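In: when you get a sec, could you give me coordinates for this:
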Amino acid sequence: MSKQPPAVSVINMYAAREEIYPREVDGFYARLRWACVWLTQLVFYGVPWLTWNDRQAVLFDLTARKFYIFGIVLWPQDFIYLAVLLIICAFSLFLFTAVAGRVWCGYACPQTVYTEMFLWIERKIEGARSARMRLDKQPWSMQKLARKTAKHFAWGTLALWTGFTFVGYFTPVRELAREAASFGLGPWEWFWVLFYAFATYGNAGWMREQVCKYMCPYARFQSSMFDDDTLIITYDRERGEPRGARSRNSKADAGPLGSCIDCSMCVQVCPTGIDIRDGLQYDCIGCAACIDACNMVMDKTNQPRGLIRYATGNGMKHRLSNRDIRRRTLRPRVLIYSALLLLVVGAFFGTLLTRTPLKVDVIRDRGALSREVEDGMIENVYRLQVMNTDEFPHSYRISVIGIDSIRLATPDVVDLPATGSRAVPVRVRVNHGKGEKGSNKIAFEVTAIDAPDVKVKEKAVFLVPR
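Out: Model prediction:
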């Protein structure tokens, strides 16, 4: 008797993406989300066109290695400010997540903002959710081709303008506009405009929720920053179950049914296509579209709002009031994050606004460490890299202290233009017999002649032959 061959089963490790057609919704959180879209994009698209002291107000000039931020000019030596800024962003993320979950993702993340803008264009050209679904199922026709072409042309125009604006933060935007109008952009400028435009077009137009679900690391580690007192979007299962349809005039407490009429509106408006009634999921970006949709349904069925709402795990479990939920939100973790954030932000802006607009680096001449010149004097040679970080020209006086009879053997005044830098060769001499043999500590002082309070002191070493 022959044995039957073992059954073979094929397991597909990849599931094709199902197209999501988010329904448009109106409500408090939808208006708040669009307010964030307007605010962030007015800043992004508008700031490069602002001027400050006859220059672009915000410009990251990588070629000249100068970062202009309104009245502040930062140099590579100011890299510490970037590090502190990243720390501020990290603490802000920890704080906002501990208080209100993925509130950043739902309202201000660039992926969310541009997806909202691209969806608005799609609705204006292809119609509402049902119309878009019907259009995609229809065979290709001239009407469908025209609508699809118009949509992608509008998407591409917005994406190109976004890429152009992005490059405008690194190349003077007015100069960039003139070059773009004459198709005279350099190869790197073309590359970055097209690269950023392609990223915007692909992420917001095609990938959408896949960026949030699979590409963004925040979705994966957000749960480690949640606890039972973190505000999250929650479905009130105790009130809503069991689900079932009812007439508009029926009472919410009539019969065995809960408040949920199982209309699936909360699923239809979700940009990631999840059902919030299944509980908290990492796919949820916290946009609160489901809250607006559910509140609208509750109004139509004459039931109180809040079946889906912002709440906490403890609030739902112990049926806490909104006041108690807010009180428990101010827990030790939040207070510590807030204190650290305020401390770092205060230190950041305090040092940034009170920084001295002058930088000096001292470099010894390694070709001649020490030498004897006329009259038996000992001479050391240095190079001072003097940087005027102010937006006005200044003259500076150089002096040296630390040893009796020490003085400069070169001119002691140097002129620098606005935001200019200059390497100044300096010869320093002391009389024979002064100073200890070997290494002697000295200091260079550079002072602005027209602003004596602008002064920098840099330590150095003077070598006396043994």
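In: please make it C-alpha for all contacts and neighbour counts, starting now.
Out: Will do.
In: let me see the ranges of the strands in the stretch 1-150 of the chain.
Out: Assigned by DSSP state E, counting those that start in this stretch, the stretch 1-150 of the chain shows strands spanning 51-52, 55-56, 58-61, 66-69, 72-74.
In: please provide the structure for the following sequence as well, for comparison with the first:
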Amino acid sequence: MNDTIPALQIATPKQRVDNGIHTRSFSGVYRNLRIGFAGMLFVLFFGTAWLDWNGRQAVLWDLSTSQFHIFGATFWPQDFILLSGLLIIAAFGLFAITVYAGRVWCGYSCPQSVWTWLFMWCEKATEGERHQRIRLAAAPWSLNKVARRTLKHALWLAIGVATGLTFVGYFTPIRPLALELLSLELGGTALFWVLFFTAATYLNAGWLREAVCLHMCPYARFQSVMFDKDTLAVAYDPRRGEARGPRKKGSDARAQGLGDCIDCTLCVQVCPTGIDIRQGLQMACIGCAACIDACDNVMGKMGYPRGLIGYKSERSLQGGTTHWLRPRLLGYGVALLLMIGALVVALQLRPMVSLDVIKDRGLFRENAQGQIENIYLLKVINKTAHTQRYQVRLVAAEGYALQGRTALVIGAGEMAEVPVSVALLAERQASSAQPLTFEVQSLDQPANRSVAQSRFVAPVNR
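Out: Now for the predicted structure:
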């Protein structure tokens, strides 16, 4: 039996005017919570890029050297499997939180939602409250309208530039990048990407807004598959609210055949996607709880209990009890914990030296001593934060001799390319290709070692 909750396609509500959605100002617990999450996201995003660590940018994906610095740790392309693990953990975390509490990620921490709320605040600061913005949008062009619109778009562009500069600053050192931008000397690829992300921020948060959540984000499409009858979602309680209708404070609503909903439509006016939550769960709902704050304020003024709109499960709306511990949620939780543990172990066991062996395209040659010889290029990467001394050797290679520079000194986060040769000391093999194992080991930290496989080619002994 399918116990998922279908997400409804609802016709365009009356509050969606021809010139866009204009949200009303409100206050409440969930608004403060959302501002707190948004503040942490802004501090993390805009602040981290400017932090230094041991003389370099603390978080930097240095594309020129293929190094990803995260404070004291440096990751290389060989470590990208760890990034895959992190992305899988993030996906399972999203699944788990969706099963438990719906689209709270969208409502509180998704960058699209956070930047959209910021852009709407700029709109309110420059064009006024909801009714003023609606009148201004419908009014003919005037000096006042041009000035307000110009200031609004200037703020949007300023936020877009700051966002684009910061994002690119995680891939190119941000301090010289900012200086070049301020002095108008920035050019080439860096300028293109700063302008690209500026435009993306400006368009997505300023113009597209809810269209991104409804039409471009796949999460809205599969959220109903993740929901079950015990998933918490922003919902209206029709048993308590119906029938709707206006009334005076203190009047006997039950005697008039009315429920607690006074049909003020404030829940619709504060919604950033313009839906009417009273019509049920909809794909456009991002779970931001703006309607909960607006409705709770109205209920407080009317002297009614809060919670007409709230985080509720379908089971609780039908009069049942929400089941908090259920197989699907427990399954996601266990899988999430196991993957986090596996990632922590992988990080702890990550080899801090990397060895790649590239065999010369020439098959073999004969040296001055008459020995068959193969040429190799060793690439050794020191992934530690300190200079290391290394020794390169062959493992279990009786009858072979490693020749060339085998004692290496490599700086922190640096790579050394060392050409070496391997000579065959014994008689030629019965096979034309034999496996070889190279090993590099730190003399300063003997546990820090890595091995790589290659092959030795020689003419067949007949």
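In: returning to that earlier point: deepest-packed of the strands of the stretch 1-150 of the first structure, please.
Out: Using mean count of other C-alpha atoms under 10 Å, the stretch among the strands of the stretch 1-150 of the first structure with the greatest mean number of neighbours is strand 58-61 (a mean of 20).
In: in the second structure, what residues pair with that strand?
Out: The aligned range for strand 58-61 of the first structure in the second structure is 59-62, by TM-score structural alignment.
In: likewise stretch 450-462 of the first structure?
Out: Under TM-score structural alignment, the match for stretch 450-462 of the first structure is residues 444-456.
In: what's next to that stretch, contact-wise?
Out: Outside of stretch 444-456 of the second structure, the residues within contact range by C-alpha atoms under 8 Å, 6 or more residues apart in numbering are 351-359, 374, 388-390, 433-442.
In: hmm, back to that, how big's the offset between the match of strand 58-61 of the first structure and the first structure?
Out: With the two structures superposed, stretch 59-62 of the second structure lies on average 0.9 Å from its match in the first structure, counting by mean C-alpha distance after the TM-score superposition for the first structure.
In: distance from that stretch to the middle of the chain?
Out: Put simply, stretch 59-62 of the second structure sits 16 Å off its chain's centre (C-alpha atoms, centre = their mean, to the nearest Å).
In: what's the burial count for the residue mapped onto Ala335 of the second structure from the first structure?
Out: Aligned by TM-score structural alignment, Ala335 of the second structure pairs with Leu340 of the first structure. Using other C-alpha atoms under 10 Å, Leu340 of the first structure is surrounded by 16 other residues.
In: relative to Val334 of the first structure, how far out is Leu340 of the first structure?
Out: According to C-alpha to C-alpha, to the nearest Å, Leu340 of the first structure stands 10 Å off from Val334 of the first structure.
In: just Leu95 of the first structure next, same as before
Out: Leu95 of the first structure sits 6 Å away from Val334 of the first structure, taking C-alpha to C-alpha as the criterion.
In: neighbour count: the two, which is higher?
Out: A side-by-side neighbour count of Leu95 of the first structure and Val334, using other C-alpha under 10 Å, places Leu95 first with 21 against 18.
In: got the contact list for the closest residue to the more buried one other than its chain neighbours?
Out: Leaving aside its chain neighbours, Leu95 of the first structure sits nearest to Tyr337 (5.6 Å; criterion: C-alpha to C-alpha, 6 or more residues apart in numbering). Residues near Tyr337 of the first structure by C-alpha under 8 Å, 6+ apart: Phe91, Ser92, Phe94, Leu95.
In: what about the second one, how many neighbours?
Out: When neighbours are defined as other C-alpha under 10 Å, Ser92 of the first structure has 17 of them.
In: what sits against it?
Out: For Ser92 of the first structure, the contacting residues are Tyr337, Leu341, by C-alpha under 8 Å, 6+ apart.
In: now it: how far from Tyr201 of the first structure?
Out: Between Ser92 of the first structure and Tyr201 of the first structure the distance is 29 Å, computed by C-alpha to C-alpha.
In: cool, and the third one?
Out: Shown here: Phe94 of the first structure relative to Tyr201 of the first structure, a distance of 30 Å by C-alpha to C-alpha.
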